[in-house]
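K.L.:
Structural data only, the sequence is not supplied:
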């Protein structure tokens, strides 16, 4: 069930009406309704994987209680490592089994050994990387005595499988979400309206920006070996906006949907393409994952303590794992390592915490230095996205080789064959302008509700949405 589908347009109002107008006086029933809706939402993808979600939920629920009630440290460690190994084992099997087998066979072939390998036709369960990380953070927080184990199974199951965030995040923390699930929620008109506006903005980013850019990016990346430099440059630009509109659009819809039920989720994007360096970019892009790796991997490894050697090692580990988390392909690993190289100068010179505030705060325009920094940061990010988008490392390298061949013959030939290419460039320019003037707010529609504003927003999406096709969200595959 896609957020941008008719089925979700029917599903969401039904749950909303039952939640606020039928069982609004009973918190327990509200949570049961949300849990049932979440399981139905997930079953619409593939009901068979619902059992995997249930198993993961019960495993972490039980291990949490066992750790909480353990009388000896060894007993507590046993349950902790059982949960970690089983969770990562399932994630590794479904996501990385074929990758490791095929990579091993390729290595042997490189040394002259041809072996027959057996691979499974494994279907990757939607959202497994996200709900696995929900459970892992919960178990780790209990083990570190940061939180107490949740004894209400319904509340814990809802924390893991809450449908707005179930399949593509944001990656929530038990310390943030569980207290909201246990507290009675009162309907707040302003919050609900704000949530509705955020959903509309998310739909615009997905249906108009991401899906329209995908039309161009897909075809250009298919012509990676024949297109000229300008065309390949535009392909990288289009994919940069596609993945941003796609993933941040999903996050906006998720946060807005959750606000309709009186529940706040962690913010996942904060205008990352206005970043002045790579460190700032990663504080503004996929915030919930970046902070998860920081808290549960980077700091336990020693963080920035111990001098440059430890900072370099831990930084590369974080980005290597981040790349691997995104997918079982060497392209993602290189994408992660490339970002590690990008951020290394600021780590070594200890300037990675310089750009904390919003760029050009209180001003209409950035100064020349800020503008130059944003352009350079976007360009570096865009080059890394080429690896993220390409099917293989070889294709990515050929793409970049041809991009930097400075072959300008024929101009941007690709744009001349599409009926609405100029319109899309104008839309992207307008999109950047709206984001820029809204960068100090959570989303552009923030403000007083008016029926006219709502109607105009919906018409805007409908009219411009004719240029795109309904597609899955990119991060569903992760």
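P.N.:
Looks like it arrived, so ask away. None of the values given here were measured: they were computed from a predicted structure.
K.L.:
okay, CA-based contacts and neighbour counts for the rest of this
P.N.:
Fine.
K.L.:
Can you list the residue ranges for helices in the stretch 151-300 of the chain?
P.N.:
Along the stretch 151-300 of the chain, the segments classed as helices by DSSP state H, counting those that start in this stretch run 153-161, 174-182, 189-203, 211-222, 229-260, 278-284, 287-293.
K.L.:
Next up, a structure to set beside the first:
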């Protein structure tokens, strides 16, 4: 079920009314409704994979319960590895089986040995990368005694399958989300209004910004051999805003929806395109994933505490694994490695934490230095996104080669570019609104709150009208494929 679909527009109010007006007398019944609604939400896409998420939930629930009573270190490690093997085993099979098989076949073929193994027609379950990491955070935290094991199976099931963030995050930590299912929740009007405001902005980012940019980005990338360098640059910029509007839009809708039900999810995007260096960008982009890798992979590997070699090794490991998490394609691995190359100079010169506060902290406008830093960081990010979007490495290299040709300084043109001109002013307005709201959790959180209700309503109605005018065929979210 897509957030930007009529199905969800019917589903959400029904669940909301049942949650607050029918099941509000009992916490257990509310949690049961959340779990049932979440399974309906997930099964709407393909009911066959409900058994997969249910089995993963069962395994981690019983592993957690046993970790709570077993004190023997070796036995505890066995329990932890059961969870890791089951969860990563499912993820590895559905997401990476064909990738490894094809690469093994290619490697043996170079050596003159032909393997007869055939690829499988595997359907990737939506959201498997997200809920796998969420349940792993639970078992790891219980193993390390950071969290008490869940004793209520209904609450744990609701935590694993919580529909707002089930299929594309944020990847919630058990330490944050799970305890919220244990506490009584009362309807908070101000929290609900804030949630609706965030949902509105998320839909705008998805339907108006991302889906419009996708039309032009797709056309340019799919016909890149025939495009000038300036047109290829324009296509890369369109994709840069497409992926941000698409993914951060999903996160906004997820966080806002959770607030309607009294839950607080972590911020997943903090205006990353206003970053002044790559380190700051990765503190602001897909925060739930980058902090997950930091806490459960980078720090256990030694983090940046060791010598230069260890710092370099750990940096490349975390970025390459992050790239591989996104998909079974060498383009994602190179994308991750490229970001590691961007990041290393900052780490080795100990400047990776120099921009911890919001840009233009005490000013409406950035300084010339900040403007240059943001421009450089954005440019590096655009180049990296080419690998992320390209069909394969050859496509990415040829795309960049064409982009950095002499024709880069020509006027962008392709058949139908006249329609693309309408989205460019909209992007500028979008950037201005994001800039004005950059110190908040999302752009509309406090924008114009000190103005009259008439001005605020005009703003919200304008956004709603733009969403309605741009709403056409339902477009899947990019991160559903991850």
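P.N.:
Alright, I've got the coordinates. Since the model is a prediction, treat every value here as computed from it, not as a measurement.
K.L.:
re earlier: of the helices of the stretch 151-300 of structure 1, give the one that comes closest to residue 110 of structure 1.
P.N.:
helix 211-222 (27.3 Å; C-alpha to C-alpha).
K.L.:
in the closest one, what counts as buried?
P.N.:
Using 16 or more other C-alpha atoms under 10 Å as the burial criterion, the residues of helix 211-222 of structure 1 that qualify are 211-217, 220-221.
K.L.:
what about the residue in structure 2 sticking out farthest from the centre, is that helix, strand or coil?
P.N.:
Distance from the centre of structure 2 peaks at residue 112, with 41.3 Å (C-alpha atoms, centre = their mean). Here residue 112 of structure 2 is coil, with the state taken from DSSP: H, G, I helix; E, B strand; the rest coil.
K.L.:
What is the aligned counterpart of residue 352 of structure 2 in structure 1?
P.N.:
Under the alignment (TM-score structural alignment), residue 352 of structure 2 pairs with residue 352 of structure 1.
K.L.:
Let me know the distance separating that match from residue 81 of structure 1.
P.N.:
34 Å (C-alpha to C-alpha, to the nearest Å).
K.L.:
Those two - which one has more neighbours?
P.N.:
residue 352 (17 against 14; other C-alpha atoms under 10 Å).
K.L.:
tally of neighbours for the closest residue to the more buried one other than its chain neighbours?
P.N.:
Nearest non-adjacent residue to residue 352 of structure 1, counting by C-alpha to C-alpha, 6 or more residues apart in numbering: residue 346, 4.9 Å away. By other C-alpha under 10 Å, 16 other residues sit near residue 346 of structure 1.
K.L.:
closest to residue 364 of structure 1 among the buried residues of helix 211-222 of structure 1?
P.N.:
The closest of the buried residues of helix 211-222 of structure 1 to residue 364 of structure 1 turns out to be residue 213 (C-alpha to C-alpha; 27.7 Å).
K.L.:
Hmm, that closest one is touching residue 234, no?
P.N.:
No - counting by C-alpha atoms under 8 Å, residue 213 of structure 1 sits too far from residue 234 to count as a contact (10.1 Å).
K.L.:
Secondary structure class of residue 150 of structure 2, three-state.
P.N.:
Assignment for residue 150 of structure 2 (three-state DSSP): coil.
K.L.:
Dump the helices of the stretch 151-300 of structure 1 into JSON lines; add distance to residue 456 of structure 1 as well.
P.N.:
Below are those laid out as JSON lines (distance: least, C-alpha to C-alpha, whole Å):
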{"stretch": "helix 153-161", "distance to residue 456 of structure 1": "34"}
{"stretch": "helix 174-182", "distance to residue 456 of structure 1": "33"}
{"stretch": "helix 189-203", "distance to residue 456 of structure 1": "11"}
{"stretch": "helix 211-222", "distance to residue 456 of structure 1": "20"}
{"stretch": "helix 229-260", "distance to residue 456 of structure 1": "18"}
{"stretch": "helix 278-284", "distance to residue 456 of structure 1": "29"}
{"stretch": "helix 287-293", "distance to residue 456 of structure 1": "31"}
